[in-house]
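J.: Next one to model:
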Amino acid sequence: MADHYEVLGVGRDASAEEIKRAYRKLARKFHPDVNPAPDAADQFKSVTRAYEVLSDPEKRRNYDATGHENGTGGMGGGFGGADFGGFQDIFETFFGAGGSGGMGGGPTGRARRGQDALITASIDLRDAVFGTEKTLEVDTAVVCPTCDGSCCQPGTQPETCTICNGQGAVRRPVRSILGTVMAAETCSACQGFGTVIPDPCRECSGQGRIRERTSLTIKIPAGVATGTRIQLAGRGEAGPGGGPHADLYVEIEVRQHDVFVRDGDHLLATMSVPMTAAALGTTLTLDTFDGEQEVPVKAGTQSGEVQTLKGLGVGRLRSNGRGDLKVTLRVETPTRLDDEQRQLLEQLATVRGEDRVHGTTEQRGLFSKLRDNLKNL
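T.: Coordinates of the predicted model:
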């Protein structure tokens, strides 16, 4: 009988993980469903038997000591011969840690939900004010048009795994501190699906989906802001094996505007007013998202005063109506005067008694004085 270590191609000091990796590699290579060689079935059985012995710590100790599979060992006195690897298999058996096809759970379906995706859409401030529709190019996974998600080449279908008989898991006896128990682990031949695909679809390589660039038109509501995410249920990636589509999330990025600044549902703008116009009063014209609007400037307007244009702001995201457009007026004081302008201003200053202006201070009230006195105590 061939040496089990040689069959798996590992050294006698190989770890349990190395033995498992070697077995899975050889099992895939010699599985009769994928290897048509006449001796593939016998080689697969040898590989499987070698793994059954070397993956069981107690059997491996007996095999290393005696050179054959049936050796004495076991529980011994007390816990001296306890197989804590088998104890771990007990937990795997009862709690399903041994694999997706463990202990009565049945085989795992190939169809799985796709993965959610996140993309960014940049829009203008006007689009955030009124809402808009936008067409996006999305690189995503779609159902394979050749196999329609079945993963099989047209005209073929999955076949029941002959190793686990369609259960998705294989069982083996292991010794533990509780005695000999049956441990279940995912079938390495079918990866827990219970079926194998002898002729995978050539277009999708047996995945049931392909990547494709598609166009997507979405409706962006009024009131969105940078960072707002719109969920499009079922518009994300198609799942493997014909699984359901995931969700697509579109994160909004609002570009800055040259004139308007957003403040919640309101729009802010600043307009310059000549000193004489602010003193005499006038009407300015502002080009807004709703067309040209008149901004009244009353006589005697001071720099920093705000005129509010009701209902010309941003649409509210989750309610009706819009915010306001608030225009801050900035009075401009001339910095360069010709002789005629200077003479006119000097005449005005004389008439108003402002040719010799003395700074004035505001009178402090009783409570202000009392507060300052209390601070000095």
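
J.: only C-alpha atoms for contact and neighbour calcs from this point on.
T.: Noted.

J.: Check which helices and strands the helix or strand where residue 172 lies is in contact with.
T.: Secondary structure from DSSP states H and E places residue 172 in strand 169-176. Packing partners of strand 169-176 (3 or more C-alpha pairs under 8 Å, 6 or more residues apart in numbering; DSSP states H and E): helix 84-95, strand 179-186.

J.: Distance to residue 329 and mean neighbour count added to these, as CSV?
T.: Converted to CSV, the helices and strands packed on strand 169-176 look like this (distance: least, C-alpha to C-alpha, whole Å; neighbours: other C-alpha atoms under 10 Å):
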stretch, distance to residue 329, mean neighbour count
helix 84-95, 71, 18
strand 179-186, 74, 20
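
J.: and of those, who's closest to residue 195?
T.: Shortest distance between residue 195 and these, using C-alpha to C-alpha, is found for strand 179-186: 12.5 Å.

J.: Now do the closest one against helix 84-95, angle only.
T.: Strand 179-186 runs at 60 degrees relative to helix 84-95, counting by axes from the mean of the first three to the mean of the last three C-alpha atoms, to 10 degrees.

J.: Let's see this one next, to set against the first:
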Amino acid sequence: MTTCEDPFVVLGVAQEASREDIRSAYRRLAMRWHPDRNPSPAAAAEFKRLHAAYELLLDDERLAAWRAACHGAAADGAAVGDDLVQSLTLTLEQAAAGCHRTVELLHRVRCSSCAGSGRVQHSHSVPCPACSGCGRVVRTGGRTARCDTCGGHGYLRETACTNCAGSGWRNEPRTLEVTVPPALVGGERLRLARQAPLSPGDERRVAGDLYLEINLAAHELFVLDGLDLHCRVPVSIFRLLCGGRIEVPTLNGTTWIELPPWSPTAGDHRLAGLGFPGKGERAAGDLVLHPQGVQPQLAAREDCQLLELLDWRLAADLEQRAPLLADWQQQLRARREGPVV
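T.: Here you go, the predicted structure:
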């Protein structure tokens, strides 16, 4: 863990977390990253970071000193590395309720194999990688010439480090456990102080801030408009006509609503406060339901008898209950009884 790396971010706990919360987070992450359980090459380093953060958070004196050191470095005008903005995609449920997420980063660190030099000294001569030990290389036109890498000797006592391709630096994975607070909408940013990766040559700088920009994934049921959630609800045509109780989805599960009998002026159903949650002075949105009538594709024989009765009852009062059908019947009657011009 670097000098100003935030131990709260490393363990994914809030600044006001209790000691029990800290212990619980450490146990959970230690089980995941312990080298005896995790074969990843990064597991040992990550486990050390977790343990260092855990010990720091449980030692009040060291924690106070850490805070003073980080604040002092910023106050003294120490050079600060670049900030980084990275996208974090959440489901509507995760964004509404808050969640714990894992963020993967790549840090540039000095190569331990060559101590950052990019070169490796060998105890005995090894074949030159450029000419495979023959001392000559093929040039344009098929001619051969002396190998510039080994000076024509064919063997070297020093070669470029293969672990960092001679750069002296390599990418090392790093994992952050992030606590996402509730009610973050798309486009908002979550700031993780001093968690941005440092670039080569910046090891003496204070790390910049990492900003996680919230992106909301498309949802199979809901469409977010502002803070209102819109949902199309398939409903049997019979239930839609008669009204009655139906079950509808919410961000927290389901609820029941009472549909009134259908009428030509019937519109959508708005459930106040059941949309995306509010935050601070921002009020919660509404859940807007759009009932969609579904007709059965098949009718059983018993159903047909009931439907025939309903059709007969409807025909007795078409002008009031089905004016479009009444107008159609009038046009047919006119064509049947009078000449067609």
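
J.: TM-score of the superposed pair?
T.: The TM-score (TM-score structural alignment, normalised by the length of structure 2) is 0.48; 194 aligned residues with a C-alpha RMSD of 3.6 Å.

J.: would you list every one of the helices in structure 1?
T.: For structure 1, the helices defined by DSSP state H cover 4-8, 16-30, 40-54, 57-66, 84-95, 125-130, 275-280, 339-351, 366-375.

J.: Including distance to residue 291 of structure 1, could those go into JSON lines?
T.: Shown next, in JSON lines, are the helices of structure 1 (distance: least, C-alpha to C-alpha, whole Å):
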{"stretch": "helix 4-8", "distance to residue 291 of structure 1": "80"}
{"stretch": "helix 16-30", "distance to residue 291 of structure 1": "70"}
{"stretch": "helix 40-54", "distance to residue 291 of structure 1": "79"}
{"stretch": "helix 57-66", "distance to residue 291 of structure 1": "82"}
{"stretch": "helix 84-95", "distance to residue 291 of structure 1": "68"}
{"stretch": "helix 125-130", "distance to residue 291 of structure 1": "12"}
{"stretch": "helix 275-280", "distance to residue 291 of structure 1": "23"}
{"stretch": "helix 339-351", "distance to residue 291 of structure 1": "36"}
{"stretch": "helix 366-375", "distance to residue 291 of structure 1": "48"}
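
J.: circling back: report the buried residues of the strand holding residue 172 of structure 1.
T.: 169, 170, 171, 174, 175, 176 (16 or more other C-alpha atoms under 10 Å).

J.: Same list, these, but as JSON lines with distance to residue 24 of structure 1 please.
T.: Formatted as JSON lines, those follow (distance: C-alpha to C-alpha, whole Å):
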{"residue": "169", "distance to residue 24 of structure 1": "14"}
{"residue": "170", "distance to residue 24 of structure 1": "13"}
{"residue": "171", "distance to residue 24 of structure 1": "16"}
{"residue": "174", "distance to residue 24 of structure 1": "20"}
{"residue": "175", "distance to residue 24 of structure 1": "23"}
{"residue": "176", "distance to residue 24 of structure 1": "24"}
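
J.: rewinding a little: of the helices and strands packed on strand 169-176 of structure 1, which is nearest residue 60 of structure 1?
T.: Judging these by C-alpha to C-alpha, what sits closest to residue 60 of structure 1 is helix 84-95, at 11.6 Å.

J.: which secondary structure elements does the closest one contact?
T.: With contacts taken as 3+ C-alpha pairs under 8 Å, 6+ apart, helix 84-95 of structure 1 sits against strand 169-176, strand 179-186.

J.: Please tabulate those strands in JSON lines and include distance to residue 286 of structure 1 as additional columns.
T.: Converted to JSON lines, those look like this (distance: least, C-alpha to C-alpha, whole Å):
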{"stretch": "strand 169-176", "distance to residue 286 of structure 1": "74"}
{"stretch": "strand 179-186", "distance to residue 286 of structure 1": "72"}
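
J.: To residue 309 of structure 1, which of these lies closest?
T.: strand 179-186 (69.2 Å).

J.: Please report how far the residue nearest to residue 219 of structure 1 when sequence neighbours are not counted lies from residue 213 of structure 1.
T.: Nearest residue to residue 219 of structure 1 in three dimensions, chain neighbours excluded: residue 133, at 4.4 Å (C-alpha to C-alpha, 6 or more residues apart in numbering). Using C-alpha to C-alpha, to the nearest Å, one gets 19 Å for the distance from residue 133 of structure 1 to residue 213 of structure 1.

J.: same question, residue 343 of structure 1
T.: In terms of C-alpha to C-alpha, residue 343 of structure 1 sits 72 Å off from residue 213 of structure 1.

J.: Provide a list of residues in contact with the closest residue to residue 182 of structure 1 other than its chain neighbours.
T.: In this structure, residue 182 of structure 1 finds its nearest non-sequential neighbour in residue 173, 4.5 Å apart by C-alpha to C-alpha, 6+ apart. For residue 173 of structure 1, the contact set (C-alpha atoms under 8 Å, 6 or more residues apart in numbering) comprises 180, 181, 182, 183.
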